[in-house]
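**Student:** Predicted model and sequence below, questions to follow.
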Amino acid sequence: MDIKPLILIVEDDKPIKKFMKVSLEAQGYKCIETEFGNTAIALIFSNNPDIIILDLGLPDIDGLNVIEKVRESTKARIIVVSARGHESEKVEALDSGADDYLTKPFSVAELLARIRVALRHFNGDSNSQNIAQSVFQVKDLKIDFEKRRVTILHEEIHLTPMEYKLIELMSRYAGRVLTHKYIIDEIWGSYFENETQSLRVFMANIRRKIEKDPAQPQYIITEVGVGYRLVDE
C-alpha cells in the first residue's frame, strides 16, 4: 500500500487554507494545517511532513523565522506561498532555506506542479544519501556532505542554506559546465522563470566567501552566456 505524502499547510487566510487543503486532499495527499508559525514548528518536529507550504505573513511570527528554526532539522521541502513578490523578498526566503516560492494569487495546477517537483527532489535526496560520496575536495576547498560543512584551508566558511545547495550541486558535477537553466531547474524547479539574476547574486556571494580574488576566481568559473563550472583539479 502506498504511503501518501504528508503536507503541512501554514496559512492564516482561512479561505486560502481551505482551498489548498481541499485541492490537495482531492489529489490523494494527506494534509495537516495551522495558521500559526509556532504551532507549525511543533507540527514539523512531531509529524515530520514531506512538504511544507508556508505563508510568510503569519499572525504570531514571520514565516522566515519558521524556516530558520526548522531548516537544519527537517528534510521536508519548503514551498513559500506569499503575496510578497519582490525579487529581494524572494531571494531572502530562498536564502533562508526555502526550496520554492509561489506568488499569490496562484492556480491549483501551478501549486500541484510545484508539489510534484518538490516530491521528486525529496525522494531523490532520500535515495541518493547512501550512495553519494561523503567528501569533495579540490585544491584548498573541502565540502563535507554529511556535516554540510565547507572549509578553505581547514577554516570553516559560513554559507547560507541556498549557497550551500548551489555549491553542493556544482561539486556533484565538478569539471562540467552547468547551464543557468539546469541549475535553476535543479535548485528551484522548472516552474521558476527569470531566476538568472537571483542565481548571479548567489554565485557572487559564494565567490566572495571562497575565492581569494572573486574577480579572478579559481574555483567557480563563469562560462559566459552559458552557466558555471566548479573546477575539479
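**Tutor:** Now that the structure is in, tell me what you want to look at. Residues are numbered from 1 along each chain as shown.
**Student:** okay, CA-based contacts and neighbour counts for the rest of this
**Tutor:** Will do.
**Student:** Residue 51 contacts residue 24, correct?
**Tutor:** No. Using CA atoms under 8 Å, residue 51 is not in contact with residue 24; the gap is 11.6 Å.
**Student:** Need the residues touching each of the two.
**Tutor:** Residues touching both residue 51 and residue 24 (CA atoms under 8 Å, 6 or more residues apart in numbering): none.
**Student:** neighbour count winner among these two?
**Tutor:** residue 51 (22 against 18; other CA atoms under 10 Å).
**Student:** residues contacting the more buried one?
**Tutor:** Residues in contact with residue 51, defined by CA under 8 Å, 6+ apart, are 5, 6, 7, 8, 76, 77, 78, 79, 115, 118, 119.
**Student:** and residue 119, what element?
**Tutor:** helix 108-128 (DSSP states H and E).
**Student:** Next step: the contacts of residue 51 restricted to helices.
**Tutor:** Cross-referencing those against helices under DSSP state H gives 115, 118, 119.
**Student:** can you pull the buried residues of stretch 180-187?
**Tutor:** Under the neighbour-count criterion of 16 or more other CA atoms under 10 Å, stretch 180-187 has 180, 181, 183, 184, 185, 187 buried.
**Student:** Against that first model, consider the following:
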Amino acid sequence: MDIYLKNEGYRLLKANDGQEALELLERYQVDLIILDVMMPRMDGIEACMKIRESKNMPIIMLSAKGQDMDKIAGLSIGADDYVTKPFNPLELMARVKSQLRRYHQFSGPQRSDESELEIGDLVINTSTHEVTVDGQEVQMTPREFAILELLASNQGIVLSMERIYQEVWNEPFMESKNTVMVHIRKIREKIEKDTHNPRYIKTVWGIGYKMERL
C-alpha cells in the first residue's frame, strides 16, 4: 500500500495502532484515513468511532472479514468505504481517489455562488458542506452528505437504491442494498427527531427513498 500510494503522489502518515493514529490526527491535517480493523491497543472499529466524534474526512476500513454483517458494522460506525482482504491494490487506489475527489469537492474553497437547499427546518449548503437542523449544525461524512444532497435535489421523487449507489459511489450496483440502507439509517439518526416516523427521508417499500416536500 505504501508503494502504491507514494507512486500516486500521496504523502503518508503511518500509525501502528488506533491510539497512535488519534495522536497523529491531533498534530497533522489529514485528508483521508485507511484503517485496518485488527490492530493492537485500539482496533480500527474503536478508532473510527473516536475519529468520527470530531472529524469528517473519508475513512476506508480494511478487514479480512467479508460477511455482510461485518461490512454493515463498519459502515454503521462511520466508515465511508469497506475493503475486504485480499484486495487488488489498484482497486484500493481507485477508492482512495474517489473518496478524495468527493471530500475536496465539498470541503474546498467557498464559492461565490453559494447555494442552499431548504426542506422545512433542514438546510443543506452545497458549497460549504454544512447541514443544519433547527439551526443546529449536524456533522456528516462525505458519503452521507452526498446521499442527502442527492435526495434533497430531487424532492418528491423516489430514487431507487440502485440509482443512489451508482450516483454516490460511482460504480456498478452489484447488490449493494445493505450499504445504502446503512447510510440512510445513519443520516436519519442525525436529522430526524423520530427515526421510526421520519419527517424528511421516506422509505418507499420495494423501490427506494425520497425526500419529502415540506
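**Tutor:** Good, I have the coordinates. On a predicted model such as this, the values are computed, not experimentally measured, just so you know.
**Student:** picking up where we left off before, could the contacts of residue 51 of the first structure be laid out in JSON lines, adding neighbour count and distance to residue 232 of the first structure?
**Tutor:** Converted to JSON lines, the contacts of residue 51 of the first structure look like this (neighbours: other CA atoms under 10 Å; distance: CA to CA, whole Å):
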{"residue": "5", "neighbour count": "13", "distance to residue 232 of the first structure": "38"}
{"residue": "6", "neighbour count": "18", "distance to residue 232 of the first structure": "39"}
{"residue": "7", "neighbour count": "25", "distance to residue 232 of the first structure": "39"}
{"residue": "8", "neighbour count": "24", "distance to residue 232 of the first structure": "40"}
{"residue": "76", "neighbour count": "23", "distance to residue 232 of the first structure": "31"}
{"residue": "77", "neighbour count": "23", "distance to residue 232 of the first structure": "29"}
{"residue": "78", "neighbour count": "25", "distance to residue 232 of the first structure": "31"}
{"residue": "79", "neighbour count": "25", "distance to residue 232 of the first structure": "33"}
{"residue": "115", "neighbour count": "22", "distance to residue 232 of the first structure": "34"}
{"residue": "118", "neighbour count": "24", "distance to residue 232 of the first structure": "29"}
{"residue": "119", "neighbour count": "17", "distance to residue 232 of the first structure": "30"}
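**Student:** For the second structure, which segments are assigned as helices?
**Tutor:** Secondary structure of the second structure (DSSP H): helices at 2-7, 18-27, 44-52, 68-76, 89-107, 142-152, 161-169, 177-191.
**Student:** follow-up on the earlier one: would you list the contacts of residue 51 of the first structure in JSON lines and tack on distance to residue 28 of the first structure?
**Tutor:** As requested, the contacts of residue 51 of the first structure are exported to JSON lines (distance: CA to CA, whole Å):
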{"residue": "5", "distance to residue 28 of the first structure": "9"}
{"residue": "6", "distance to residue 28 of the first structure": "10"}
{"residue": "7", "distance to residue 28 of the first structure": "11"}
{"residue": "8", "distance to residue 28 of the first structure": "14"}
{"residue": "76", "distance to residue 28 of the first structure": "18"}
{"residue": "77", "distance to residue 28 of the first structure": "18"}
{"residue": "78", "distance to residue 28 of the first structure": "19"}
{"residue": "79", "distance to residue 28 of the first structure": "18"}
{"residue": "115", "distance to residue 28 of the first structure": "12"}
{"residue": "118", "distance to residue 28 of the first structure": "16"}
{"residue": "119", "distance to residue 28 of the first structure": "14"}
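**Student:** Lovely, talk soon.
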